[in-house]
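dropping the sequence and predicted coords here.
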Amino acid sequence: MTWLKIAALNLAVGVTLGAFGAHGLKDMVGAYEIGIWQTATLYLFVHALGLLALGVLDAFGRHRVHLPAGLLQAGVLIFSGTLYAIALGAPKWLGMVTPIGGVLMILGWLCLAFILPSKSAK
């Protein structure tokens, strides 16, 4: 599966979960949990758009994007996934796992910025 497809799937999931948080979740949880849900959705959207940009770079053959894209995808799954779970009532200790996702997202962006040369630099 290409990074463009993965980004598109992330964006579709983001819209779905955002809508659920805005409409279906509001009567199930409190304001604190809604805030957690909104944070998870924001990070999902931002990084899905980042993956979309990486997918475009990959499609045009301008950069090697698999490592930074993989780090971003793993990071958003862990970061947003744990926040969604906590908002739905999972144990709060799961929040200790959330920063691992954040670190992976940071590493993905740093990898893109500093580690990977463009394909033309070979």
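That came through, no problem.

hey, let's count contacts and neighbours off CA atoms from now on
OK.

buried residues of whichever strand or helix holds Leu107, list them for me.
Per DSSP states H and E: Leu107 is located in helix 98-110. Going by neighbour count (16 or more other CA atoms under 10 Å), the buried part of helix 98-110 is 98, 100-102, 104-105, 107-109.

any idea how far the closest residue to Ile106 other than its chain neighbours is from Leu11?
Here the nearest residue to Ile106 in space, its sequence neighbours aside, is Leu72; by CA to CA, 6 or more residues apart in numbering that works out to 7.9 Å. For Leu72, the distance to Leu11 (CA to CA, to the nearest Å) stands at 14 Å.

and here's the other structure:
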Amino acid sequence: MPGKAFWFLLAALYGASGVLLAAAGRHVFDLQENASMSLFYHAVFFQIMHAILLMGLAHQIDRSFWVRAACMAFSMGVLLFCGGLYILLYWGKTGLSWITPVGGSFLILGWINLVIYGARLLKR
């Protein structure tokens, strides 16, 4: 299982690419006020929010299996959920459209892993 440096680097990459995509969405892709822009910024928001979370979790990685499992789930979730939304916006519905709900499920799983970790901390 990757260590702190890996998760920190991945979080930084997700954060940096999220900010770059947000800027590109407004200035390069020239998205207008419509459903596409809303979907785009929804993907960017989820990417940046989970990048910040991963960065914090990187410092907790050695504490528990549940934290490591959460990091793995969040990283897969961001890649598939946000990536799926970006693909949908760029190419429309494709054979890859199934990755978006799978990515959302990974994000939910990551949060459930943290709930389990928190519950176990309360029992100590």
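Looks like it came in fine. Computed from a predicted model, the values in this text were never measured in an experiment.

what would you report as the TM-score here?
Aligned and superposed, the two chains score 0.81 in TM-score terms (TM-score structural alignment, normalised by the length of the first structure); 116 aligned residues with a CA RMSD of 2.4 Å.

the more surrounded of Leu72 and Leu11 of the first structure?
More neighbours surround Leu72 than the other of Leu72 of the first structure and Leu11, with 26 against 21 (other CA atoms under 10 Å).

what does the one helix or strand that one maps to contact?
Taking DSSP H and E as the criterion, the element that holds Leu72 of the first structure is helix 66-87. Defining contact as CA atoms under 8 Å, 6 or more residues apart in numbering, one finds that helix 66-87 of the first structure is touched by 3, 29, 33-34, 36-37, 39-41, 43-44, 47, 51, 54, 92, 94-95, 97-109, 111-112.

buried stuff in it?
Counting neighbours by 16+ other CA under 10 Å, helix 66-87 of the first structure gives 66, 68-87 as buried.

how far does that helix sit from its chain's centre?
5 Å (CA atoms, centre = their mean, to the nearest Å).

show me the contacts for the alignment partner in the second structure of Gly102 of the first structure.
Aligned against the second structure by TM-score structural alignment, Gly102 of the first structure finds its counterpart in Gly104. Gly104 of the second structure sits next to 77, 80-81 when contact means CA under 8 Å, 6+ apart.

okay, now the aligned residue in the second structure for Gly35 of the first structure: neighbour count?
Counting by TM-score structural alignment, Gly35 of the first structure corresponds to Ser38 in the second structure. Taking other CA under 10 Å as the criterion, the count of residues near Ser38 of the second structure is 13.

just the element for Ser38 of the second structure, please.
helix 35-58.
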